[in-house]
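*Asks:* Below: sequence and its predicted model.
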Amino acid sequence: MASYQQDTRMDLDQSPIETLNELRKQCPPDLQEYLNTFEDIYDRKLWHQLTIKIEEFFSIPASGPFQVPLFQHFISDWENKMNKLKLVTLGLSVVKQFEDRNQALAFLTSLVDKVDTPDTRDAYVHAVMETAYIKLMLNDFEGTKESIDKCEKILDKFDSVETVIHASFYRVAAEYYKAKANFPEFYKNALLYLACINLDDLTPVEKTNRAYDLAISALMGETIYNFGELLMHPILDDLSGTPHEWLRNLLFAYNAGDLKKFEMLSVNFIQLQFLQENIVFLRQKICLMSLIEAVFQRSSDNRTISFTSICSVTLLPPEEVEYLIMKALALKLIRGSIDQVKEEVMVTWVQPRVLDLVQIDGMRQRLQEWDENVKKTAIIVENETPELFIQ
């Protein structure tokens, strides 16, 4: 955060016009015209037009050093005439000028109080979540989580809300769960955040970092066994051409249950110590996903699978197959029953998946086979019982 200039601090007793006059002396020429316009619109009490002009002024990087005094000694005089969501948006620009996070927290806390009314719950959520982010930066995890829980309850009651509100909620929630190493919750909230924004608004570095974090959470999440949504998301392409491109390839290997490709790419784990330390879990996860893929590729009337077949697709020794199946059942990746005598498992359900193009093509082929079987059956029935088909 950049700090604002010392000489832009104003006397608390200054009037709004006196504030503008003082700032005019300090602003560069290209910004002075804005201050003249502010005074003119303020005198005419055109609050909506004044808000628009303030937003335009704040969008200019050079205005940074003047935003704090303008907000505290000019905007504060007529803020009750302003749309509260716009007030929060301007406040979030101002808070970037504070170098001290405790000062930033105090500023945002006062902003929260200004929009804490029954008619401005959307602006309130936005302000509370951004305040929670500062708390997170100050390692106040309890305060951050309390804000997340409070805002989640409010959002659940909304029929509709500006996307910027949801984006703020999911971004801060994702950062909280990242700090707590809660991979499944981070994965969910990070993807929801991306669904609320225009990816072009992120810098290339931000895109790459988010793609990296999502890839790691997908791998490390104990309950994440379907990467389809991430694999189809354009954010993942930002790993291409980077030192972490192998993570993207690894996710595709997991999604396909490709153990051979996993073994080939796992040599890169040495680059990331936490992956190397969790190699046993990661290998078990690829085995589970190879089992899911093997079940998924079978037709619904051919889902009794022998332990021997599972050995061949998971590359596990026979004595570990039953444990793998029990793990899949416990995680609710599949439903069914195990016949220990016959050494086979009958699968009645497999976890729904977001499919990639190859898997969609496989489903298309199975549907074509099913259609052909139905037609053959109809022909047999017609030949065997022609009396049923007499018009």
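*Replies:* Cool, got the structure.

*Asks:* going forward, measure contacts between C-alpha atoms and count neighbours the same way
*Replies:* Will do.

*Asks:* what comes into contact with stretch 218-235?
*Replies:* Contact with stretch 218-235 is made by 182-184, 187, 191, 199, 207-208, 210-211, 214, 236, 251-252, 255, 282, 285, 289, 331, 333, 353-356, as judged by CA atoms under 8 Å, 6 or more residues apart in numbering.

*Asks:* Which members of those residues are classed as buried?
*Replies:* For the contacts of stretch 218-235, a burial check counting by 16 or more other CA atoms under 10 Å picks out 182-184, 187, 191, 207-208, 210-211, 214, 236, 251-252, 255, 282, 285, 289, 331, 333, 355-356.

*Asks:* Restricted to strands, list the residues you listed.
*Replies:* Of the buried ones among the contacts of stretch 218-235, none are assigned to strands by DSSP state E.

*Asks:* SS state for residue 345?
*Replies:* Assigned with DSSP: H, G, I helix; E, B strand; the rest coil, residue 345 falls in the strand class.

*Asks:* here comes the other one, which I'd like you to weigh against the first:
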Amino acid sequence: MAGPSRDANQYLTAKQNSSPAELQQDWALLEEYHSKKLWHQLTIKLSSFVKHDELQKGRELIELYENFIQGFETKINPLALVEIVAIVIRQYEKPQDALKFLEYIESRIKNNTEAVALVKVLQGNILLQELKDAEATKVIIDDVEKILDGLDGITTVHGRYYLLASKYFQAKGHHADYYRTVLRYLGCIEVSELSATDQVQHAFLLGLAALLGEGVYNLGELLAHPVLDSLKGTSSSWVIDLLSAFNTGDIAKFEAMKPKWSAVGDLARLEVKLRQKISLLCLMEMTFKRASNKRDLKFSEISEATQLPLDNVELLVMKALAQGLVKGAIDQVDGTVHMTWVQPRVLDKQQIASMAERLDSWCTEVQSVETLLEDKGHDFLTL
């Protein structure tokens, strides 16, 4: 990039004289901090100043950078500099020019890992949203992932990285990756800070991704997430009910809600996949509800619960075993399957109540054995 076109103080004085009254004091403060070399105070002031409505038009911010900020950019905290740049690049009409500017910025902050990661995230957003270059975006995502893996804890860049990655996975139709990435993004921010529209959009798309995502069976995790509350009272509130039906393997409810979910193109198109998934969840729920010593399930019972033909039950059980959703053994002769384990999941209140009942039953059985030992223990000891 070219150096400043004129002396910084002259630029500031000219801007102060030509700006609206509400900005004149801000320009004066910038000039004062710059003259006194108060770089920290100047950085803080610039971070808020570049967001002013009056500067969000034309090339105001680009000129501010070229004529003023560039002269002392190396004295600013690198991450703070990139945060300022994130607002400046919005005024570039050509995405290629914005990318070129970001390449220049990266060369100036290359010794700060977190700042480099943020620059790459900004590049990824331009590549994906404006240039529609998915391959180049994937390279950026992989690079940033490696950078963030080397940092301690959660940084301010993590959330923006996960948001970029989720947009990429959404564009590619990778439902499971999108689901997991958005949950990580929401874990890096305060959901309440999102606009109501953004909350509803995230909740709706998360719900669809959870239903369609390969290997996503722990739906209780999403049902317990506060972002789903944003759907209550909206036209999309049915998504919560559908997720609840899947979580408990309630196939009858799934069938009853078909007029709702079939109106969504992706769900209607992948109906066979949805039916297979809810059948697997139904099998998991059947196993979960049984006491550990009463987990011999008849094929006929599974067929009735899942509404599958009897001939398809064994294949369903084999798929559940292959995906690690349950553990057990099939007895083809007797037409039964003995379950020994079911994959742990986040439970809803109804499932927790069911577990509490089984615990009460187990405690009663233990107490009965204890009483038996007290009554008959002497007989055993004197044999």
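*Replies:* Thanks, I have the structure now. Just so we're clear, the structure is a prediction, and the values are computed from it rather than from any experiment.

*Asks:* those strands in the second structure, which residues are they?
*Replies:* Going by DSSP E, the second structure shows strands at 296-298, 326-331, 336-342.

*Asks:* Would you format those as a markdown table with distance to residue 377 of the second structure and mean neighbour count included?
*Replies:* As requested, the strands of the second structure are exported to a markdown table (distance: least, CA to CA, whole Å; neighbours: other CA atoms under 10 Å):
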| stretch | distance to residue 377 of the second structure | mean neighbour count |
| --- | --- | --- |
| strand 296-298 | 32 | 18 |
| strand 326-331 | 36 | 18 |
| strand 336-342 | 31 | 18 |
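
*Asks:* Kindly reformat these as a markdown table containing distance to residue 136 of the second structure.
*Replies:* Formatted as a markdown table, the strands of the second structure follow (distance: least, CA to CA, whole Å):
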| stretch | distance to residue 136 of the second structure |
| --- | --- |
| strand 296-298 | 51 |
| strand 326-331 | 40 |
| strand 336-342 | 41 |
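
*Asks:* Ok, which of those strands comes nearest residue 353 of the second structure?
*Replies:* Of all the strands of the second structure, it is strand 336-342 that lies closest to residue 353 of the second structure, at 17.5 Å by CA to CA.

*Asks:* Per the alignment, residue 63 of the first structure pairs with which residue of the second structure?
*Replies:* In the second structure, residue 63 of the first structure lines up with residue 55, judged by TM-score structural alignment.

*Asks:* correct me, but its match touches residue 61?
*Replies:* Yes. Judged on CA atoms under 8 Å, residue 55 of the second structure makes contact with residue 61 at a distance of 6.3 Å.

*Asks:* So which of the two has more stuff around it?
*Replies:* residue 61 (25 against 17; other CA atoms under 10 Å).

*Asks:* Looking at the strands of the second structure, spot the one closest to residue 18 of the second structure.
*Replies:* Using CA to CA, those put strand 336-342 closest to residue 18 of the second structure, at 70.9 Å.

*Asks:* so the closest one versus strand 326-331, what angle?
*Replies:* 170 degrees (axes from the mean of the first three to the mean of the last three CA atoms, to 10 degrees).

*Asks:* what's in contact with strand 336-342 of the second structure?
*Replies:* 284, 287-288, 292, 295-299, 325-331.

*Asks:* same thing but 10 Å
*Replies:* Strand 336-342 of the second structure is contacted from outside by 283-288, 290, 292-302, 314, 317, 320-321, 324-331, using CA atoms under 10 Å, 6 or more residues apart in numbering.

*Asks:* still on that earlier bit, what residues are shared contacts of residue 55 and residue 61 of the second structure?
*Replies:* 49, 88, 91.
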